[in-house]
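Chemist: Turn this into a structure:
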Amino acid sequence: MQIQDLPYFDPGTPDARSGPRFLWWLGRNQLGGQFKALAWGLLHFVAVSGLPFCVGLAIQAVVDRSGTRLAVTGGLMVLCGAGIALGDTMLHRTAVTNWITAAARVQQLLARKTAQLGSALTRRVSAGEVVAVSTGDVEKIGWFVEAVSRFAAAALTVVLVCAGLVVYQPALGVIVAVGVPVLALAVLPLLPRATRRADFQREKAGRATELASDTVAGLRVLRGIGGEELFLDRYRRASQEVRRAAVRSARMWSLISAIQVLLPGLLMIAVVWHGVHLARDGRISVGELVTVYSAVMLLTYPLRHFEEIAMAYSFSRPSAGRAARVLSLERAMDSDGTRSAQVPGGDLYDPTTGLLAPAGRLTAVVCGDPDAAGLLAERLGGHPSEEGTSVLLGGVPLDELPLDCARTAVLVQDKDPVLLSGSLRELLDVPASGCVTAEAALSAAQCGDVLDALAQGSLDAEDPMDARITERGRSLSGGQRQRLALARSLITDPEVLVLDEPTSAVDSHTEARIADGVRSLRTGRTTVVFTSSPLLLDHADRVVLVHEGEVAAVGVHRELVHSEPRYRAVVTRETDEEAALSGVSEAVLEADDVVLDGVLEEIEETA
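Modeler: Predicted coordinates for the structure are as follows:
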């Protein structure tokens, strides 16, 4: 796989059972790149390690006054230099390719999972963790996948050099062959503590990221209530905790690095001290002593990759664990679907509450608990209840439909919809049936003043549709954002449209016109509106009261206001005392009616 071939046509199905399993899966899926990096790494490291032997042979040739051997040694050194240059260049190229392709695969997997889960993702995983996984964690995972091949090349080189020294000069080679594994394994006792400190640092960093994300998202509200400084102080404290955790982690890794420098130095001293005595006794030549000394000195280069792989695994393991946790999340409905990819028609029915939205009608749902209303709206959009019960559309469970078909059939507009940055034309460029134009949707959502405001605020856009909308629509008021989001939902023209409090931020006059516009535009389509606004309820064909998780009453607005006290309490916001007074007043009026009827009857009999 080359960088120019990205993105992957199919990133594959990851093994998300655990972080190590996910890393192993990533490595298996780019074996070609791993073997390339291993081959170029071996060329590079072996060429570097071959220089000491060339230097030893050259010195011995000078001592023996052999010009032929000196020339041959010079040619070998040229070959080693060429191998070093070529191997280093291609190793770096291949390693970067492995890093980027592994990171790109993880990003594609995360993007695909985000598209599958939709708004359910941030309800299962915190926003800060999602940000951490999709940014820093991706780089750490790619780093480990890339470092594995370089570590393998370094380990094989160390084995080859130690074996070569034992054969070349057994008296000193044995010392090197015993000492090098000790150098490589000496830091193992420190790795668990370093890993724990690194994990603690990342945990603190994740909390700080989540706090920053929440603060930025609610900055406008925080400024309005004067809570900006409070949250900034919290972030400062969280940032300082991250700094202190990072310092503690860096201290441990610096200790590991110091040991990696100290122990090879001690090994080199031991080799030189023993080699000098052997040379004095005439048991080894000067060239052999220089060869072994140079080999031990250059072995510190591949040995550094032992420390790197330990650090890479320490940092990537929790990152891979977080990525695997996100990738293991399953959509509430079957992603493949067991039904044909055909949008069913008919009534929308929720078995959990007993809510029925007849096909082609405007159904308003009144629920005293906003959280319960939000959960019910999500369930109507295809997320089963805790018991696993799915909503039925035309008698077909939504979780048996393919993902694309289910999303085409039912569209749920959240209570707080998000507007992406870009022009208004781009905002309204969404998958749609083509039966509803942008002009009709904007008119039904009463966006005329929004278009005027966008045209006045844009200096270079002659057409309001080309006016730019800032990130999340922050330049617009809450009511303007809400109406643009409603227009975007109306353009899609789904079989079933579920709106959760679509007019909570607009005035009553605009709300009345929106109710009339939505009713007219959605004629013949199934529409479910969660609201407690009398203006919207009065335009509904059918009003359903959901109380304590069950349908408590069904009718039209004007009937339910008089006949259902629980409905009246939610819609009119009357208190218990007001309800009691209202009951007394109705009783008095009924008594007066009885008395009046009796008087009229007496008058008629007398007459």
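Chemist: going forward, measure contacts and count neighbours with C-alpha atoms only.
Modeler: Noted.
Chemist: where's the spatially most central residue of the chain, which helix or strand?
Modeler: The chain has residue 130 as the residue nearest its centroid, 3.5 Å off, counting by C-alpha atoms, centre = their mean. Following DSSP states H and E, one finds residue 130 within helix 127-132.
Chemist: Next: residue 165.
Modeler: Here residue 165 sits within helix 138-168, counting by DSSP H and E.
Chemist: need the strands for the stretch 101-250 of the chain, in chain order.
Modeler: With DSSP state E, counting those that start in this stretch as the criterion, the stretch 101-250 of the chain has no strands.
Chemist: Going along the chain, name the helices of the stretch 501-607 of the chain.
Modeler: For the stretch 501-607 of the chain, the helices defined by DSSP state H, counting those that start in this stretch occupy 508-521, 534-537, 557-563, 565-572, 576-606.
Chemist: Of all those, which one is nearest residue 285?
Modeler: Proximity to residue 285 (C-alpha to C-alpha) singles out helix 508-521 among the helices of the stretch 501-607 of the chain, at 96.4 Å.
Chemist: Return the set of buried residues in the closest one.
Modeler: 510-519, 521 (16 or more other C-alpha atoms under 10 Å).
Chemist: Those into TSV, with extra columns for distance to residue 254?
Modeler: Below are those laid out as TSV (distance: C-alpha to C-alpha, whole Å):
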residue	distance to residue 254
510	65
511	64
512	68
513	68
514	65
515	66
516	69
517	68
518	65
519	68
521	67
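Chemist: Which parts of the stretch 251-400 of the chain are strands?
Modeler: Applying DSSP E, counting those that start in this stretch to the stretch 251-400 of the chain gives strands spanning 348-350, 355-357, 362-367, 392-393, 396-397.
Chemist: To compare with the earlier structure, here is another sequence to fold:
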Amino acid sequence: MPSLRSLPHADPGEPDARSGFRLLLWLELRQWRGQLASTAWGTLHMAAVACFPAAVGVAVQAVIDRSGTRLALCGAAMLLLGLLTALGDTMLHRTAVGNWISATTRMQQLLARKTVELGAVLGRQVAAGEVVAVSTGDVEKISWFVEALARFGSAVLATLGVAVALLVYEPALGIVVAASVPLLALSVLPLLPAATRRADVQREKSGRATELASDTVAGLRVLRGIGGEELFLERYRRMSQEVRRAAVHSARMWALISMVQVALPGLLLVAVAWYGARLALSGDIPVGGLVTVYGAVSFLFFPLQRFQEIAMAWSFSRPSARRAARLLALRRADGPAGQGDARAFEEAGEPERATAGAAESAAGAPFVPGPAARPGPGAPGDGPSRSAADVDPAAGEPAAPSGELADPSTGLRAPAGLLTAVVCGDPDVAGRLADRLGGHAPDAGGRPSVLLDGRELDALPLASARRAVLVHDKDPVLLSGTLADLLDVPRSGRVTPGEALRAAQCDDVLEALSRTLTGRDAASGDVMRAHILERGRSLSGGQRQRLALARSLVADPQVLVLDEPTSAVDAHTEARIAHGLKQVRAGRTTVVFTSSPLVLDRADLVVFVDGGRVAATGRHHDLLATHTGYRAVVTRSSDDEPAPGETADPAHTDLAEETA
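Modeler: Below is the predicted model of the structure:
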């Protein structure tokens, strides 16, 4: 065992990550010196304790025989045994804890080194919550097994030594004890598989609860925006109760194992005492011999507890070691940094668009300034619910707005029920303006509030404003859970999940998710039960972006503000999304911040913002032909003068018409 002052290890080594068992074996071999020292001290401790019954038995017999010399020698022997017991126990504790700390440090160094090695790739290969769970709870369980194995080894040696000694000292009783000890040690084996399964279920449910809590904290801004705090709180309550029930279910089995480990040795002790008393009464063994055998059998309770400990340690450390090995086996993909993302787009048939911020815009879920109406009963998105349009003015609540949005500070106006596209030369300006339209970016400069149907958005009741306006951020976040959970958001009920998924062109996403179904879910073929990992890391950037768009479409607010909703998809998919967006949002006000000609061509009105003010409005083709600044932003051209009769790119126009 290395000195604790030498930690952390100068070189933690190269772990054998082919399986959990190989990782545990590798850890044992890496610190074999410490394990041998701990086993030796543990054996000394148990041997000293095991010798006490013999000393007591000799002392009792000396009293019976009235031998003062033997009684004095027995007293000296017990004093020596007491010193050896204290020394062995102290050193066992020191070496065992040292082994635990050494193994824990080694594992944490290995995990830290792997995290540094993978860098940003790690988040795309494994959930952040799993990395935290492995580096904390799992590492402790692995180290527990490493520590307990040495104590188990000393318990085995002590048990064998006592059994052999009893056979030699009192063969009649020794045979009974020697035959019973293996049965006692193996008595819990039939119960271990069930205990392990229950423990695995508990850990799985606990991991899901931790992942849900982590996602909820990470997406708190989103949840507050859509009014989903209570929804996710109820989900966490249900998950917590499942974890509690699983923990109680697991604890019952371990309690049964503990009962077996106490009851069976107790029965053996009763049998030995009864049989030994009969032998003593018949004169076959001396009274001192009976005391010695009784004390030796009582001692066996101690090492048998180590058998239960190693069984529990193995049960808990095995899945932990498997998860740690899986994490340590991860490798960075070949090629320069960033090519992994590009390959993910290519494999999904969605080459990454060369626009600024495209890689970042693939990562998450809309910021929504407030909740829409709660969904009604039934399948997600399929049941009617009470929306803003259903509020009765006679009941004293404000009537639903028609949805005209205007920003006096910039001159921007989005007519009610139309698809308005906003083009900004600066993406940062577009982001700030999108937040402002949702009432998310209060202006300290005293600029007037955004107007919703002529009324200041800031002056509206918060619930009304949240029901009316939803902002889909360019960096949306997908929370973990099933696809049904993802689309189970407060909504009007006008747009079903199926319609939203079709409008967002999620066919290939559904196909990819259907391949992840297992067990009963696979048999049912219900893709809504497919599990989406944390932040949608199992999907490509374009797939994540389209799922987030579908979620916003399901919410169906009166006013939907989209900030670059198609930045991570290819041109063909983008054209189809533009067509589907206009269809599913018919009669609703939609504001799209984009510079894509395919989306602009579908817009009812295009607004060009330059220098923080509206510079031009009109249709896409007209602005291309008449406005130099607009054409420079959309076509990324530096021409100062428009060509006579210039229109949109024919390829784009043909593609949009063909898609329609």
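Chemist: Just give the TM-score of the two.
Modeler: After superposition, the two chains reach a TM-score of 0.60 (TM-score structural alignment, normalised by the length of the first structure), with 396 aligned residues with a C-alpha RMSD of 3.8 Å.
Chemist: Just name the most buried of the helices of the stretch 501-607 of the first structure.
Modeler: Compared across these, helix 534-537 shows the largest average neighbour count, a mean of 21 (mean count of other C-alpha atoms under 10 Å).
Chemist: re the thing from before, specify the stretch among the strands of the stretch 251-400 of the first structure that is closest to residue 154 of the first structure.
Modeler: Nearest of the strands of the stretch 251-400 of the first structure to residue 154 of the first structure, taken as C-alpha to C-alpha: strand 396-397 at 56.5 Å.
Chemist: Where in the second structure does the next helix or strand after that closest one fall?
Modeler: Later in the chain than strand 396-397 of the first structure, the nearest helix or strand by DSSP H and E is helix 403-409. Helix 403-409 of the first structure corresponds to no residues in the second structure, going by TM-score structural alignment.
Chemist: wait, what's in contact with the residue nearest to the centre of the first structure?
Modeler: Contact analysis of residue 130 of the first structure by C-alpha atoms under 8 Å, 6 or more residues apart in numbering lists 122, 326.
Chemist: hmm, back to that, how far does the helix holding residue 165 of the first structure sit from its chain's centre?
Modeler: Mean C-alpha position of helix 138-168 of the first structure versus that of the full chain (C-alpha atoms, centre = their mean, to the nearest Å) differs by 33 Å.
Chemist: just checking, what packs against that helix?
Modeler: Judged by 3 or more C-alpha pairs under 8 Å, 6 or more residues apart in numbering; DSSP states H and E, helix 138-168 of the first structure is in contact with helix 19-28, helix 31-63, helix 67-117, helix 170-185, helix 286-327.
Chemist: Mind doing that once more with 7 Å?
Modeler: Contact analysis of helix 138-168 of the first structure by 3 or more C-alpha pairs under 7 Å, 6 or more residues apart in numbering; DSSP states H and E lists helix 31-63, helix 67-117, helix 170-185, helix 286-327 as its packing neighbours.
Chemist: Pull out the buried residues from it.
Modeler: Neighbour counts over helix 138-168 of the first structure (16+ other C-alpha under 10 Å) mark 138-158, 161-163, 165-166 as buried.
Chemist: okay, the angle between that helix and helix 286-327?
Modeler: 150 degrees (axes from the mean of the first three to the mean of the last three C-alpha atoms, to 10 degrees).
Chemist: Relative to the second structure, what is the average displacement of helix 138-168 of the first structure?
Modeler: Once fitted to the second structure, helix 138-168 of the first structure is off its aligned match by 0.4 Å on average (mean C-alpha distance after the TM-score superposition for the first structure).
Chemist: now the angle from that helix to helix 67-117?
Modeler: Going by the same axes, to 10 degrees, helix 138-168 of the first structure is angled at 150 degrees with respect to helix 67-117.
Chemist: What range does helix 138-168 of the first structure cover in the second structure?
Modeler: Under TM-score structural alignment, helix 138-168 of the first structure corresponds to residues 139-169 of the second structure.
Chemist: again, but for stretch 288-297 of the first structure
Modeler: Mapped onto the second structure using TM-score structural alignment, stretch 288-297 of the first structure spans residues 289-298.
Chemist: who's in contact with the matching stretch?
Modeler: 50, 53-54, 56-57, 162, 269, 272-273, 276, 280 (C-alpha atoms under 7 Å, 6 or more residues apart in numbering).
Chemist: same thing with stretch 260-267 of the first structure?
Modeler: Residues outside stretch 260-267 of the first structure that contact it (C-alpha under 7 Å, 6+ apart): 179, 183, 300.
Chemist: In stretch 25-32 of the first structure, which residues are buried?
Modeler: So, applying 16+ other C-alpha under 10 Å, buried residues of stretch 25-32 of the first structure: 25-27, 30.
Chemist: the strands in the stretch 401-550 of the second structure, which residues?
Modeler: Taking DSSP E, counting those that start in this stretch as the test, the strands found in the stretch 401-550 of the second structure are 405-407, 412-414, 419-424, 451-452, 455-456, 469-472, 481-482, 531-532.
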